[in-house]
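J.: Sequence first, predicted coordinates after that:
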Amino acid sequence: MNTSVDALPGYEREPVPPASRRGFLFESLSSRLLVTCLLALALSLAVVLSGIEYVFAHYPAEVFASELIGEAVHRMAKSVQLDTEGRPVSVPTSPKLEEFRAAFAQQTGYQVVDEYGDAVLSSMPMIVSVPHEGGWMTTQRSRFESAGQIFYVETVPIPGTRKPYFLQVVTSEVFDTTLIRLRLGTVPKVIGISFLVAALIFGVTMLITLRRLVKPIREASQAAAGITPQNLTTRLSLQRIPSEMRPLVASFNDALARLEEGYLAQQTFLAAAAHELQTPLTLIRGQIEMQPASGDRHQILHDVDAMSRQVRQLLHLMEASVLQNYEFSQVDLEHVVQDVTAQLARRAAARGVTIETSLLAPGKQVTADEGGLFILLKNLLENALGFAPKGSSVVIMVNASSISVSDEGPGIDDAHLPFIFSRFWRAPNNKAEGSGLGLAICKEIVLAHGWRLVAERTQPGTLFTIHF
């Protein structure tokens, strides 16, 4: 079993419960808007189709046929051919129109009549005799009955003639109904197909538009996920954020400002307290050393040194927690390792432990803060020396992608591994010197550099590995 400190996020966040695909769709703002718009489009289609069905059911076909047939008769009247004396000689029709009229030869026909109602030209056969009574010349559409059937006649004057001539188109009620059914009966199908095409185009367009709209929100969310105590000065940008979301982003920035203010106040207090404690502890040690020797003198000096070490670690923890304190440059790992081992060589010799260095990548350089890297390796090596038994070795190994520190001590229990990087945490029954801040300082330095620190139990001892 092992535990690690990752570069980011670096601090525990509340886990997001896994959601089913269905739940994800309904939780997505884009999906909700898309589904809502498609439902509105479908509802609009249903209303239109219901309206068409209602009109068909409650209004006679003659109401719709009047306008359709009237337009056709006006076009035919303008196309009537005249002789040199201005008399109608023929009514040109298209092959399609003739084919259609032939299919309904008993239900429709046309004729050209003079001002007295006498036929000059007519279709063959003419389906019924048209009555010419009253003001028939000024009535465009009229209705009459013949042989138990209802007929309609459209009367339109022919332009360009010397004497009044009129084109009359006669249709039966059956023909009008059939015509409207043929013309309008396919409307629901056309609307349905149009809806499918419109829904496809609308859906794709809406999806692309929504993705562009929520892109700034996703970017703001990613920026927020990268904010840690090391970079509390970061603020979310309000550029391209929809106006509805700006108050939320602004409130989040305000919360970050208050958090940064509280965090800096905490760090300032920690630094001030540590600085204020350093001088009294130094004076106390000096006063004790000037006193006559006594049986408790050694223990008192030991306690004062332990307090001084804890004050120094508090200062290191404060400095390691603020990203602005780091100055990054190219650092030679071999040089830093030599400095650390040289400083701790006397302590290792006093404990009867040998420090071994294995440089598998000579000349390896990394981008780091040299002081931070020194404290990181020093704390790891001090931790290893604290648990290494007399006569054993502590090994520092440097390769191209990592650096590790291992010892031959009793090792860390698997149950304790998740807690070793917590501040002031000490394992139960741990009699080694320390205040539980050394590995917490390592954690802050690793996070600031974007590295990964892994601790794992070995047989025997413990292995700490820094992955660059």
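T.: Received, thanks.
J.: drop to CA atoms for contacts and neighbour counts, all remaining ones
T.: OK.
J.: Burial check on the residue nearest to residue 162 when sequence neighbours are not counted, number of neighbours?
T.: Distances taken as C-alpha to C-alpha, 6 or more residues apart in numbering place residue 86 nearest to residue 162, at 5.4 Å, with adjacent residues excluded. Close neighbours of residue 86, defined as other C-alpha atoms under 10 Å, add up to 14.
J.: check contacts around residue 86.
T.: If a contact means C-alpha atoms under 8 Å, 6 or more residues apart in numbering, then residue 86 has 160-163 as its contacts.
J.: ditto for residue 120
T.: So residue 120 contacts 88, 111-114 (C-alpha under 8 Å, 6+ apart).
J.: for it, helix, strand, or coil?
T.: At residue 120 the chain is in strand, as set by DSSP: H, G, I helix; E, B strand; the rest coil.
J.: Going by residue numbers, what spans are helices in the stretch 251-400 of the chain?
T.: Applying DSSP state H, counting those that start in this stretch to the stretch 251-400 of the chain gives helices spanning 297-320, 333-351, 370-387.
J.: Pull the residues that contact the shortest one.
T.: Same thing as helix 370-387. Outside helix 370-387, the residues touching it (C-alpha under 8 Å, 6+ apart) are 320, 326-329, 331, 336-337, 339-340, 344, 348, 351, 353, 394, 405-410, 432-433, 438-439, 441-442, 445, 462, 464.
J.: Could you tell me the angle between it and helix 333-351?
T.: For helix 370-387 against helix 333-351, the angle by axes from the mean of the first three to the mean of the last three C-alpha atoms, to 10 degrees is 30 degrees.
J.: before we move on, what about the first one?
T.: What separates the directions of helix 297-320 and helix 333-351 is an angle of 160 degrees, with the same axes, to 10 degrees.
J.: Rebuild the contacts of residue 86 as JSON lines, extending it with secondary structure.
T.: Below are the contacts of residue 86 laid out as JSON lines (three-state DSSP):
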{"residue": "160", "secondary structure": "coil"}
{"residue": "161", "secondary structure": "coil"}
{"residue": "162", "secondary structure": "coil"}
{"residue": "163", "secondary structure": "coil"}
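J.: next, the one to line up against it:
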Amino acid sequence: MMLRWPNSLRNRVLAVLAASMVASAVLVGGAAMLLWEPFTRWTLRDEIEDNAAELVEHLQFDAQGRPVRLDPAEVEPWLLESLRTEVLLRVADADGKVVLANDERAETLAPDDTVFTGRRNSFTFHRQGVAMHAATIPFKRDGRRWYLQFAVSDRLFLRMRESIGFDVLKQGTLALCATFLVVFLATIHLALKQALNPVRQASDAARRIAPRTLGARLPVAEQPWELRPLVDAFNQALDRLQSGFTTQQAFLSNAAHELKTPLALIRAQVELADEGRWRDRVLDDVDRVARQVQQLLLLAEASEPHNYRVDTVDPKPSIREVFDFMERVAARHGVTLGLQLGQALPHWQADRGALFTLLKNLLENAIQHSPPDGVVKLRVSPTGFAISDQGQGVAEQDLPRIFERFWRGPQRREQGAGLGLAICTEIATAHGWRLTAHRLSPGFEVRCDMSAQA
């Protein structure tokens, strides 16, 4: 089964760190289990030697300079007296003769089958079948050489380790690991969140880039070194996209401008010809092409943000102006226009000319798709407006496509180029509004939501 990594970069880093911690914990735990016994015995021998050296500091001597006891204020007497079979103390002179012991036996301590050598060392020996860990510490006092020997039985150490030390160590280790994990996860979460903040900001900036804001670029200097090539490549792709988009818009505008004059000359020449069916058909074709050229020009102008001059507009006069203008068009098609204005309409932030074009195109589209004696309604509310007709409507699967450029449905009109709603979309987007299409029974409705602008 293939391992699937989390999609989030932060989660991937956390997963790698967590896996590393688990692997480290397993290795350390395994090593601890294998080395626990030899390590504790080595620690015991080292600890016994350190304790023996410390006992030297607590020896008390008589007037003749002979050691007589350990300082009871530092070493409690009961420790050596009650555990004399498990804990041994010897103090011997330079000749190896024991002058102070905590039990009745007065022999020096030495490894099995060896004799006392008087050098500093740690060793193991057996006494009455019990393993003992011991250390010899040479020292001088008033010019005389002495030897202190200290020993602890292996069984006492093991019993203490099993009953006290091991459980305490295990519990302490578990508590430490749990605390470490909590602190680690909290700190690494905050650290990763802060470290990935530039990436999040770049993502937000990329999300805001649209055809009208292609000049924006992602910040490079704030990104980690590893991500800078990716951000640079993205900015270079935006450069190419902006160049292509600018070229496309310039072509649309230039082509529309260049075609207007030849079409006007062709129409003038055709009008001079004798009247006839062919003349009327040619004039219709010229008018149709001229309309498409005009729509291409409007589309190119609507796609450029610098062509808009947004002001505070009272919607009622602008709406009535468009309504009065389109009433004559509706009358020629035998369609009735209805207007419904909401109460207390707020002022809109809009370009007056673009608003006129938006409403005119939507009303014209509704009129042309309405049957004779049909009704087209314009309803205006504080949050936007809606235009509905009583035509055949649009199929459900075609709703997402009606705002595309040059798209025309099965009931398309011969004089239409499929650009009217695309122009409306550009105008609405430039103002921060949103156009949506909805099926009615019967008919079709286009709604403009202006709440996003507010």
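T.: Happy to help now that I have it. What you are looking at is a predicted structure, and each value in this text was computed from that prediction instead of being measured.
J.: Which among the contacts of helix 370-387 of structure 1 count as buried?
T.: Buried members of those, counted by 16 or more other C-alpha atoms under 10 Å: 320, 326, 331, 336-337, 340, 348, 353, 394, 405-409, 438-439, 441-442, 445, 462, 464.
J.: residue ranges of the strands in the stretch 151-300 of structure 1, please?
T.: For the stretch 151-300 of structure 1, the strands defined by DSSP state E, counting those that start in this stretch occupy 165-172.
J.: Drop anything exposed from the contacts of residue 120 of structure 1.
T.: Buried members of those, scored by 16+ other C-alpha under 10 Å, are 88, 111-114.
J.: nearest to residue 202 of structure 1, of those?
T.: The shortest approach to residue 202 of structure 1 among these belongs to residue 111, at 50.5 Å (C-alpha to C-alpha).
J.: tally of neighbours for the aligned partner of residue 429 of structure 2 in structure 1?
T.: Residue 429 of structure 2 maps onto residue 447 in structure 1 when the alignment is built from TM-score structural alignment. By the criterion of other C-alpha under 10 Å, residue 447 of structure 1 has 23 neighbours.
J.: which SSE is residue 447 of structure 1 in?
T.: Using DSSP states H and E, residue 447 of structure 1 sits within helix 438-449.
J.: and that helix, how far from structure 2 on average?
T.: Its aligned residues in structure 2 lie a mean 1.6 Å from helix 438-449 of structure 1 after superposition (mean C-alpha distance after the TM-score superposition for structure 1).
J.: how far off helix 297-320 does that helix point, in degrees?
T.: If you take the same axes, to 10 degrees, helix 438-449 of structure 1 sits at 20 degrees to helix 297-320.
J.: for residue 83 of structure 1, what are its contacts?
T.: residue 89.
J.: Relative to residue 156 of structure 1, how far out is it?
T.: Separation of residue 83 of structure 1 from residue 156 of structure 1 (C-alpha to C-alpha, to the nearest Å): 19 Å.
J.: The residue of structure 2 positioned farthest from its centre in helix, strand or coil?
T.: Distance to the chain centre peaks in structure 2 at residue 64, reaching 80.4 Å (criterion: C-alpha atoms, centre = their mean). Put simply, residue 64 of structure 2 is coil when judged by three-state DSSP.
J.: now the one 5 residues further on
T.: Judged by three-state DSSP, the three-state class of residue 69 of structure 2 is strand.
J.: Near it, how many other residues are there?
T.: Counted with other C-alpha under 10 Å, the neighbours of residue 69 of structure 2 add up to 17.
J.: Hmm, residue 296 of structure 2 is touching residue 250, no?
T.: No - assessed by C-alpha atoms under 8 Å, residue 296 of structure 2 is found out of contact with residue 250, at 11.2 Å.
J.: In terms of neighbours, single out the busier of the two.
T.: Applying other C-alpha under 10 Å to residue 296 of structure 2 and residue 250 shows that residue 296 carries more neighbours, namely 23 against 14.
J.: OK, contacts around the aligned residue in structure 1 for the more buried one?
T.: When structure 1 is aligned by TM-score structural alignment, the residue opposite residue 296 of structure 2 is residue 314. Residue 314 of structure 1 makes contact with 270-271, 274, 437 under the criterion C-alpha under 8 Å, 6+ apart.
J.: can you pick the most crowded of those residues?
T.: Counting by other C-alpha under 10 Å, top hit in these: residue 437 with 22 neighbours.
J.: Residue 46 of structure 1 versus that residue, what's the distance?
T.: For residue 437 of structure 1, the distance to residue 46 of structure 1 - C-alpha to C-alpha - is 70 Å.
J.: Have a look at structure 2 and report its longest helix.
T.: helix 9-57 (DSSP state H).
J.: so what secondary structure elements neighbour that one?
T.: With contacts taken as 3 or more C-alpha pairs under 8 Å, 6 or more residues apart in numbering; DSSP states H and E, helix 9-57 of structure 2 sits against strand 121-127, strand 130-141, strand 144-153, helix 166-195.
J.: Okay, angle between the longest one and helix 9-57 too, please.
T.: Relative orientation of helix 166-195 of structure 2 and helix 9-57, computed by the same axes, to 10 degrees: 140 degrees.
J.: ditto for the shortest one
T.: Going by the same axes, to 10 degrees, strand 121-127 of structure 2 is angled at 80 degrees with respect to helix 9-57.
J.: Report the angle between strand 121-127 of structure 2 and strand 130-141.
T.: 140 degrees.
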